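J.: no sequence on hand, only this structure:
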C-alpha cells in the first residue's frame, strides 16, 4: 500500500461520458473508481464542482535539451507542462546533437530520468543516412520515428525520395512527419526576398510556406504510406485542403494513416499577424480563418485524431528579429488545456471530445501502456480543472524558461487546479511540487 489519495465528488470526463464519481489513488495507480468510496486513512480532496480528466499526452514538443538550453530545458518545460495539466510528453529529435543514433536517444532518456516533472518519451530522427541505426530501434522503448519532409533545423531534412521509401518500408513503428515541400518554399522565399530583402512583412509567411507546400508534401507522404503499408502520423495540419485526405469511417486503432492539429492552428489565423507579428511565426504557418474552420470541422468529425502543441520555445530576442532571422515556433505546453477549455466555453467542442483528442487518442495511437484514461489499475495521471475560475496569462505566471507566451494578455475562464503524475500531486493551485515522480513511457507493442 502506498500513499492513498481519495478524490471525492468529481465530475469525471472519460471515455465519452461525464459522471460524478470518487477516485481512489493508491501509490502510483488508480485503485478504485466508484460512486461513493470511504477510506478513513486516505488524504481527501473534495472536488465538488470540479472536473477530473486523464492527464494530457502531448505527442509533439521541443524541449531544447541538449544543446539549445538557453531557450529551454527538460526540467523547465516539463514543469510548465504539469502546471498546464500535461502529464506526458513526446519530445522531438532536432536538438544539438540531433537524436539520430540510439546512443544519443538514450542520453536524452537519462537527462529526463534526472530532471523531468512529467512522464517522457523521445522520438528517433530519421535522416538520409541512418537507416541501419533506425532498424536497430526497440519499438517498445521509444515513442516513434520522426521525419522532417520539409524545412527544419540543421541537417534533418530528409529529401531523398528513395531513402524515404526505404524508411517507410523498414519500420513498423509510427512514422511522424513534418510535411512542407522544400522546393516550393525556397521558390516563394526567393520571390519575397527579391522584393523586401530580409525584412519581409510577416503576413507573407503563410504565402511563403503556402497551402501548396503543405499539400504537395503531405499527399506524397500519404501515397507512399499506402504503397508501403507504413504506419504514418502527419503532424500539425495547417490547411483545409489537407484534411480531405483523411478518413473517419474506421476506429483509430485500425487507421494506418492519422493526423493531428496543434492548438495554435485552431486558435490563431492570418488576421492575428498584425498584432502578434513573429511571435506567431510557426512552421507550418498559421493560415486563413477559412483553413482554421476546416481544421475544426475535420477535428470534430474525427478525420483529425489528436490535438498537440508543437511547443517550441525561442528567446524573445530571437523571435523579435527580422523575418528571415526570426525562428519559427513558440511555447504552448502550459496553456494548451486552458485554451481548449476556452473553446468548450465558446461552444466549439465538448469536454468529452477534448479528452478524446488530447488524452485517449495519443495513448491509443502510440500504444502507450496504462495511461491516457481514468481506469482502475492505470497510472494515476490525472488533472482537476475548475471551469469557472478565470485568470489572465501574464509574465509573472508564465513558467517557460523563455518567459513569454503568444497567449500573454489572454484571459482564460478555466484553471488547472491539481495535476497528478503517477499518483504524486505534482501541481496544486499555482505551485509545482519540487519532488519528481515521472517515468519513461512503455508501449503495448509486439
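T.: Arrived safely. Values in this document were obtained by computation on a predicted structure and should not be read as measured data.
J.: please count neighbours and contacts with C-alpha atoms only from this point.
T.: Noted.
J.: residues near residue 431, how many?
T.: Here the neighbour count serves as a burial measure; for residue 431 (other Cα atoms under 10 Å) it reads 11.
J.: who are the contact partners of it?
T.: residue 83 (Cα atoms under 8 Å, 6 or more residues apart in numbering).
J.: mind checking how far it is from residue 420?
T.: Separation of residue 431 from residue 420 (Cα to Cα, to the nearest Å): 13 Å.
J.: ok, now residue 156?
T.: Residue 156 is 35 Å from residue 420, by Cα to Cα.
J.: ok, residue 197 next?
T.: Going from residue 197 to residue 420 by Cα to Cα gives 50 Å.
J.: so which of those two has more stuff around it?
T.: Comparing residue 197 with residue 420 by other Cα under 10 Å, the one with more neighbours is residue 420, at 26 against 14.
J.: A strand includes the more buried one, no?
T.: Yes. Per DSSP: H, G, I helix; E, B strand; the rest coil, residue 420 lies within a strand segment.
J.: ok, it - contacts?
T.: Residues near residue 420 by Cα under 8 Å, 6+ apart: 55, 87, 380, 381, 382, 383, 426, 427.
J.: kindly report the same for residue 304.
T.: 243, 246, 258, 259, 260, 261, 295, 298.
J.: now those as CSV including distance to residue 395?
T.: As requested, the contacts of residue 304 are exported to CSV (distance: Cα to Cα, whole Å):
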residue, distance to residue 395
243, 36
246, 39
258, 36
259, 33
260, 29
261, 27
295, 30
298, 34
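J.: all helices for the stretch 301-446 of the chain, in order.
T.: Per DSSP state H, counting those that start in this stretch, the stretch 301-446 of the chain carries helices over the ranges 316-319, 336-345, 351-355, 361-365.
J.: ok, back up a step: just among the contacts of residue 420, which is most surrounded?
T.: residue 381 (34 neighbours).
J.: one more to weigh against that first structure:
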C-alpha cells in the first residue's frame, strides 16, 4: 500500500474508533482549583456532559469510585529521538510510556537527526506521529544561526512553537550569533521556547576542571561546570531580548533558584508574555544524588543544590514558574555508563513524571489542584492549545484516572521506555495510573496498553 493511502486509512480508522461513548462514574474530579465527585460522559472523543448523576447506556463504563480524575497531562518538552536516533527511542515507544504515565499530549524537540530546521523535515515528523503515536502530539520548529527564513514560514495554528538553543546542543542548533537572536526575537510569529545556558561560561568552567582532573572529571562537578552563572546569564539575556521586542518567550527547565526571580507572578497567565517551565528532575533530585545515581541524573541544565530544588518548587507554587514538564531525553545504558565527559546528558521521565509529582503531594509539598494546573491547565493556556488541558464540556476527552492508594515499585519489568531504565528505578510510588484516555479512547487500562489507535495533532488558538 502506498504511504499516502496508508496514512489516510489510519486517520479513518482512528476516526471510527473514536465514534463511541465512555461513561466514567463517581470520580473525584480534580479540575480548575476544585475537587468534586461527578460522572463524566465522553462521546465521539469529546466530553459531552459532566454531572452529579448521568444515567445513559454507554459503550464502556468505568467505575471510578475512589479514583481521582485529572485532565491529561501535556508535556511541553520531550525528545523522542525520531528520526535518526531511534536506537535510543522513537515516537511509538515513548508515546506508549507517556500514556502509561498519564501524559496524553506531548511537544517534541527539534534536535533529532537531521535537525528539524526546514518545514519539510518538520512535516516528516508529523507524518510519523500520525501513524505511530499513542498520544496527541506537536513538534517544535528548530532555529539555527542560518534558517530564519524557514522559521518564519511556521504555521502558528498547527505548530506549538519555535525552539532556540541558547547553549550547546546537537548538530547545527546552537544559536550564538547575536544578530540571529535579535532577528528571531524580533520577528518570530509565535512562542519562542529557549534552552538557556551560556556557552562561553560552560567552556571556561570545563577547561578549568580538565586542568584539575584531566579526562577523569567526576560527575559531581557537572552542576559546577554547567553552573548557576551559566544559566542566569543566558536566561536573563533571553528575558531582556523578549522585553525589548515584545516576544512571546517561554524559558524551559529552570534549574536555579536565582533564575526564578526573573519571572512575574502578578500578571494573569493568559496575559503573560514571558513564562517559565520547571522539570520533574529539578523538583526531585539534588547534587547529593550524583554519588548514587551518577550519569543517570546528568541533565543539561544540571541538577543543582537542595536550595535550588526548593526554590524552584516555591516558584512553581507561587506562580513565577508556570508549568511542569519532563525534558524526557533517553539514552541507552551503554551510553550512560561511559565516563563523565563521554556520557550524554538527559534521561527518560514521561512514564514516571505524574507519579513523582503525586508523591510530592503525599509529602504535602503540592496540592492535587496545583498538579492539574501546572501539568495540564497552564500548559494549554501558555501554548493556546485548542480545547485541551481542562475537564470541560465540549473539550477533547484527554483524561487520567489515578488511584492515590496503590503503591508500586519502579523496576525493569514495568519500565516501558525503549532504553529500559529510569532514574526512579527502585523508587516506590504511592499512586498508580489506572486509566488514561486520549482524545476519547482508552489508551491505558490498569497496567495494559490499548493499542491500535493514534493520538491527534494538537491545534492552537492563535
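T.: Right, received. Where do you want to start? Values in this document were obtained by computation on a predicted structure and should not be read as measured data.
J.: what sits against whatever residue of structure 2 lines up with residue 436 of structure 1?
T.: Using TM-score structural alignment, the equivalent of residue 436 of structure 1 in structure 2 is residue 453. Going by Cα under 8 Å, 6+ apart, residue 453 of structure 2 touches 13, 14, 17, 134.
J.: in the helix or strand hosting the third one, what counts as buried?
T.: The one in question is residue 17 of structure 2. Assigned by DSSP states H and E, residue 17 of structure 2 falls within helix 3-18. Using 16 or more other Cα atoms under 10 Å as the test for burial, helix 3-18 of structure 2 gives 7, 10, 11, 14, 17, 18.
J.: from those, pick the one nearest residue 350 of structure 2.
T.: Here the nearest of those to residue 350 of structure 2, counting by Cα to Cα, is residue 14; it sits at 23.5 Å.
J.: return the residues in contact with that closest one.
T.: Taking Cα under 8 Å, 6+ apart, one finds 453, 454 in contact with residue 14 of structure 2.
J.: so residue 311 of structure 2 is in contact with residue 256, correct?
T.: Yes. Counting by Cα atoms under 8 Å, residue 311 of structure 2 does reach residue 256; the two are 7.5 Å apart.
J.: neighbour-wise, which of these two wins?
T.: Legend: neighbour count by other Cα under 10 Å for residue 311 of structure 2 and residue 256, higher for residue 256 (27 against 20).
J.: what lines up with the more buried one in structure 1?
T.: By TM-score structural alignment, residue 256 of structure 2 lines up with residue 239.
J.: these two touch, right, that match and residue 292?
T.: Yes. The pair residue 239 of structure 1 / residue 292 is scored as a contact, 7.4 Å apart, by Cα under 8 Å.
J.: what's the spacing between the counterpart of residue 282 of structure 1 in structure 2 and residue 290 of structure 2?
T.: With TM-score structural alignment defining the correspondence, residue 282 of structure 1 maps onto residue 299 in structure 2. Residue 299 of structure 2 sits 11 Å away from residue 290 of structure 2, taking Cα to Cα as the criterion.
J.: who touches both of these two?
T.: In contact with both residue 299 of structure 2 and residue 290: no residue, using Cα under 8 Å, 6+ apart.
J.: so where's the longest helix in structure 2?
T.: Assignment by DSSP state H gives helix 228-245 as the longest helix of structure 2.
J.: trace it over to structure 1 and give me the residue numbers.
T.: Mapped onto structure 1 using TM-score structural alignment, helix 228-245 of structure 2 covers residues 211-228.
J.: before we move on, the earlier item: can I get the helices of the stretch 301-446 of structure 1 in JSON lines including mean neighbour count?
T.: Putting those into JSON lines (neighbours: other Cα atoms under 10 Å) gives the following:
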{"stretch": "helix 316-319", "mean neighbour count": "16"}
{"stretch": "helix 336-345", "mean neighbour count": "22"}
{"stretch": "helix 351-355", "mean neighbour count": "21"}
{"stretch": "helix 361-365", "mean neighbour count": "21"}
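J.: in TSV: those helices, plus distance to residue 217 of structure 1.
T.: Below are these laid out as TSV (distance: least, Cα to Cα, whole Å):
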stretch	distance to residue 217 of structure 1
helix 316-319	26
helix 336-345	27
helix 351-355	28
helix 361-365	22
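J.: of those helices, which is nearest residue 309 of structure 1?
T.: Taking Cα to Cα, helix 336-345 is the member of the helices of the stretch 301-446 of structure 1 nearest to residue 309 of structure 1, at 6.8 Å.
J.: tell me which other helices or strands the closest one touches.
T.: helix 263-267, helix 351-355, strand 411-412 (3 or more Cα pairs under 8 Å, 6 or more residues apart in numbering; DSSP states H and E).
J.: dump those into JSON lines; add distance to residue 219 of structure 1 as well.
T.: Formatted as JSON lines, those follow (distance: least, Cα to Cα, whole Å):
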{"stretch": "helix 263-267", "distance to residue 219 of structure 1": "19"}
{"stretch": "helix 351-355", "distance to residue 219 of structure 1": "27"}
{"stretch": "strand 411-412", "distance to residue 219 of structure 1": "37"}
